[in-house]
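> Mind looking at a prediction? Sequence and model below.
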Amino acid sequence: MNINRKEMLASLTDTLEQYQTGGASEMIKKRRQDVLRVTMSLSVIDIVFNIVGKTTFPSFCWLNIGMLVLLGIVYGAYLLDRLSLISSISIIFCIILTDLSVELLVISFDGYEKTTLFLLMDAIIFTGMMCMTIVTYTPLLTIVCFLTGLVTSSVSLYYNSNTEIDNFYLFLVCLEFFITYLSIKVKINTVHILKEYGEVRSSENTVLDFFQMDRSQLLGYIKLAQKCNLSADETDQLLNSFGQHAKVNIAGNISMLIKQKEADLERIQKCLPELTPSELEITRLILQGKKLKDICEILGKKAGNVTSQRTNIRAKLGLNPDDNLFEALQKRME
């Protein structure tokens, strides 16, 4: 079967590229879209509550309005295909991180009595955003969230030292560090899995293209090929499963195999005329270096039957128990 290596490599590359932009990445795209919608919805709800006076700091009203406008512009650009999905998520996350950081730092510098509460709330929000970045397979964004939260919270704690919050904050930092590590590992493993699965799909497509079949036809062929003692109709059906080019190649290869087998048996029979046809077949496989298990599988016989015939061959050759059958047959064939 002569297949141009360059053409096969190009085919595999094209198939892999098509796959990587196909089914698996569609799943990732859907998850990213879900995260974008959830993030936008929660942000808008929070901003609206703050604007209507639910927040403790009315001075943040204009900051929240500006944030709402920016989020609307980014999301609108995404809907109009002016921004990619991953760019939209990254920009929206950066806007939210900036808003949280500014609010927390202003509260800390003003010495607000409930700074500790805001610090805990922001730390939880930072952690939640980091978890979302795992779902979107964006470890770089996870690192940005981690570093922004770490710096902002550390500055806030410096101006508002509290023993109880210090201990809890250390736990949050460890948790966020673990989430960052997990995000990176998930990304690496996902890329590895996509690459391996892409290679499998590429190989599958190459096989299907060669046999000119779809998957169901190939499975039907395999099921039929596993049967022994096929009828004439089943044999014809098996051959018709292949494309014309493949059928010609297979027929030629089988023909050559049969001729080679007959020639080997004829040569062995001349050197060992005392052997039966069944013993000649086993002798041919022994001379090929086949072991007992291989011979049983090739001939479809049980180990006891093959062992018995090997014993008969040894007896006809006049071998002692310690003599090597393979070496003795080679000498007789010389």
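Looks like it arrived, so ask away.

> okay, CA-based contacts and neighbour counts for the rest of this
Will do.

> Report the central residue of the chain.
Centroid-nearest residue in the chain, with CA atoms, centre = their mean: Ile193, separated by 2.4 Å.

> Tell me the spacing between it and Lys331.
Separation of Ile193 from Lys331 (CA to CA, to the nearest Å): 54 Å.

> got it, and Leu265?
Per CA to CA, Leu265 is found 16 Å from Lys331.

> out of the two, which sits in the busier spot?
Higher neighbour count among Leu265 and Lys331: Leu265, with 18 against 9, using other CA atoms under 10 Å.

> Just list the residues touching that one, thanks.
Leu280, Glu281, Arg284 (CA atoms under 8 Å, 6 or more residues apart in numbering).

> among those, who's most crowded?
Leu280 (21 neighbours).

> Could you pull out the buried residues of the one helix or strand it maps to?
Element membership for Leu280 (DSSP states H and E) is helix 277-287. Buried positions in helix 277-287, judged by neighbour count with 16 or more other CA atoms under 10 Å: Glu279, Leu280, Glu281, Ile282, Thr283, Arg284, Leu285, Ile286.

> Next: stretch 120-127.
In stretch 120-127, counting by 16+ other CA under 10 Å, buried: Leu120, Asp122, Ala123, Ile125, Phe126, Thr127.

> just those now: which is nearest Met27?
Thr127 (23.9 Å; CA to CA).

> Please, which helix or strand holds the closest one?
With DSSP H and E as the test, Thr127 turns up in helix 115-135.

> chain center to the helix or strand just after that helix: distance?
Next helix or strand after helix 115-135 toward the C-terminus (DSSP H and E): helix 139-159. Chain-centre distance of helix 139-159: 33 Å, with CA atoms, centre = their mean, to the nearest Å.

> and the biggest helix by length in the chain, what does it pack onto?
Scanning the chain for the longest helix, with DSSP state H as the assignment, gives helix 163-211. Packed against helix 163-211 by the contact rule (3 or more CA pairs under 8 Å, 6 or more residues apart in numbering; DSSP states H and E) you find helix 5-20, helix 115-135, helix 139-159.

> I'd like those written out as JSON lines, with distance to Leu36 added.
Shown next, in JSON lines, are those (distance: least, CA to CA, whole Å):
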{"stretch": "helix 5-20", "distance to Leu36": "22"}
{"stretch": "helix 115-135", "distance to Leu36": "9"}
{"stretch": "helix 139-159", "distance to Leu36": "13"}
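
> Next up, a structure to set beside the first:
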Amino acid sequence: MLTTINITVCYILVLIANISILPRISLVCTCINIISMFLCHYITDNSMCSQLLVIFGFTSVATTIFGFVANKLFREQQMELDDYANTIDQVLNVFNMRKNELLALLKLAKAQDTTAVYDKELMAQLDKKTLHNIIKVANQIEHMQACQRKDMHERFPMLTPTELDVCRLVEQGLAINDIAKVLGKSASNVSTVRGNIRKKLGLAQDADLRRALLDYKNV
């Protein structure tokens, strides 16, 4: 009876350690519990007690393994949340803006119709300094893309503006679905454009388009 109580108490300590996300402590408790059960099994000849020891031993090990897996998943999720929070903080620092301004900007940027009148309440949440920073970054991005288009046109004068845009994004390593989102087109349309580019460049259908574009760039 005393042995059963001692083993039960040890298992409860293992369970508490796992629930508390304390993997090292739970491992120590499990080891102590297993050693205690081996000693009890060695000292006691009672078959019923031996069966009980096996059940408690298996349960303790299973609980500890579950605790380690749960702890790993918890830490991975926590790291993802920390990375997400750090990314948000970096964006806020770059644009020198508040969180409510960032949310307003994202809602405005999500608008599908670029000719539509934007929500005045959302616009009012962006102060003058924030708007200045956004416009400055947008102008720099537009200038960079214009230079990329010019470079692409000089290398591939036979391509259309849409094909040049697709080439530019392929060079950046974007997948078909990502290119479709950037250009506001369907994935099938982008795939067709990629096929036209391959034909004009004399590439096989299974050739790596990005590698071919980079090779043209380095020539």
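Cool, got the structure. This structure is a prediction, so every number in the text was calculated from the model and none was measured.

> TM-score for this pair?
The TM-score (TM-score structural alignment, normalised by the length of structure 2) is 0.61; 181 aligned residues with a CA RMSD of 4.3 Å.

> Indicate which one of the helices and strands packed on helix 163-211 of structure 1 is closest to Lys301 of structure 1.
Among these, helix 5-20 sits nearest to Lys301 of structure 1 (CA to CA), with 39.2 Å.

> what's stretch 127-139 of structure 1 in contact with?
Here stretch 127-139 of structure 1 has contacts from 28, 31-32, 35, 93, 141-142, 145-146, 176, 179-180, 182-184, 186-187, using CA under 8 Å, 6+ apart.

> chain center to that stretch, what's the gap?
Put simply, stretch 127-139 of structure 1 sits 20 Å off its chain's centre (CA atoms, centre = their mean).

> what's the answer for stretch 225-234 of structure 1, then?
Per CA atoms, centre = their mean, the centroid offset for stretch 225-234 of structure 1 relative to its chain is 36 Å.

> Can you report how many residues neighbour the aligned residue in structure 1 for Pro23 of structure 2?
Under the alignment (TM-score structural alignment), Pro23 of structure 2 pairs with Pro139 in structure 1. Using other CA under 10 Å, Pro139 of structure 1 has 23 other residues around it.

> and if you look at Arg98 of structure 2?
Neighbour count for Arg98 of structure 2, taken as other CA under 10 Å: 16.

> Equivalent analysis for the one 4 residues further on, please.
Neighbourhood size, Leu102 of structure 2 [other CA under 10 Å]: 19.

> From Ile254 of structure 1, how far off is the counterpart of it in structure 1?
Counting by TM-score structural alignment, Leu102 of structure 2 lines up with Leu218 in structure 1. Leu218 of structure 1 sits 20 Å away from Ile254 of structure 1, going by CA to CA.

> repeat for Asp214 of structure 1
Asp214 of structure 1 is 24 Å from Ile254 of structure 1, by CA to CA.

> Could you pull up the contacting residues of Tyr116 of structure 1?
Quick fix: residue 116 of structure 1 reads Thr, not Tyr. Going by CA under 8 Å, 6+ apart, the list of residues near Thr116 of structure 1 reads Asn160, Ile165.

> likewise the one 10 residues further on?
Applying CA under 8 Å, 6+ apart to Phe126 of structure 1 gives the contacts Leu97, Cys145, Phe146, Gly149.

> can you name the two of those that are farthest apart?
Using CA to CA, the contacts of Phe126 of structure 1 span at most 10.2 Å, a distance reached by Leu97 and Phe146.

> Next, the residue lying farthest from the centre of structure 2: secondary structure please.
Relative to the centre of structure 2, the most outlying C-alpha is that of Asp45, 55.4 Å out, by CA atoms, centre = their mean. Put simply, Asp45 of structure 2 is coil when judged by DSSP: H, G, I helix; E, B strand; the rest coil.

> Now which residue in structure 1 aligns to it?
Taking TM-score structural alignment for the superposition, Asp45 of structure 2 sits opposite Ser161 in structure 1.

> Quick check: the gap between its match and Leu120 of structure 1.
13 Å.

> go on, Ser216 of structure 1?
Ser216 of structure 1 is 57 Å from Leu120 of structure 1, where distance means CA to CA.

> ok, then the element right after the helix or strand hosting Thr192 of structure 2?
Using DSSP H and E, Thr192 of structure 2 sits in helix 187-201. Once helix 187-201 of structure 2 ends, the next helix or strand along the chain (criterion: DSSP H and E) is helix 209-218.

> counting contacts, what elements does that next one pack onto?
helix 161-171.

> Just the residues contacting the helix it packs on, thanks.
148-149, 152-153, 156, 179, 190, 193-194, 197, 209-210, 213-214.

> aligned partner of Ser183 of structure 1 in structure 2?
In structure 2, Ser183 of structure 1 lands on Gly67 (TM-score structural alignment).

> Against Thr63 of structure 2, how distant is the nearest residue to its match once chain neighbours are set aside?
Nearest non-adjacent residue to Gly67 of structure 2, counting by CA to CA, 6 or more residues apart in numbering: Asn18, 4.9 Å away. From Asn18 of structure 2 across to Thr63 of structure 2, the span is 7 Å (CA to CA).

> ok, these two, which is more surrounded?
Taking other CA under 10 Å, Asn18 of structure 2 and Thr63 do not tie; Asn18 has more neighbours (23 against 20).

> residue contacts, Leu63 of structure 1?
Leu63 of structure 1 touches Asp99, counting by CA under 8 Å, 6+ apart.

> helix or strand for it, which one?
Since the elements are taken from DSSP H and E, Leu63 of structure 1 ends up inside helix 61-79.

> what range in structure 2 matches that helix?
Using TM-score structural alignment, helix 61-79 of structure 1 pairs with nothing in structure 2.

> Looking at the contacts of helix 161-171 of structure 2, which is nearest Leu81 of structure 2?
Ile179 (26.9 Å).

> so how far is Ser188 of structure 2 from that closest one?
11 Å.

> repeat for Thr59 of structure 2
Counting by CA to CA, the gap from Thr59 of structure 2 to Ser188 of structure 2 is 54 Å.

> Of the two, give the one with the bigger neighbour count.
The residue with more neighbours, out of Thr59 of structure 2 and Ser188, is Thr59; 15 against 12, by other CA under 10 Å.
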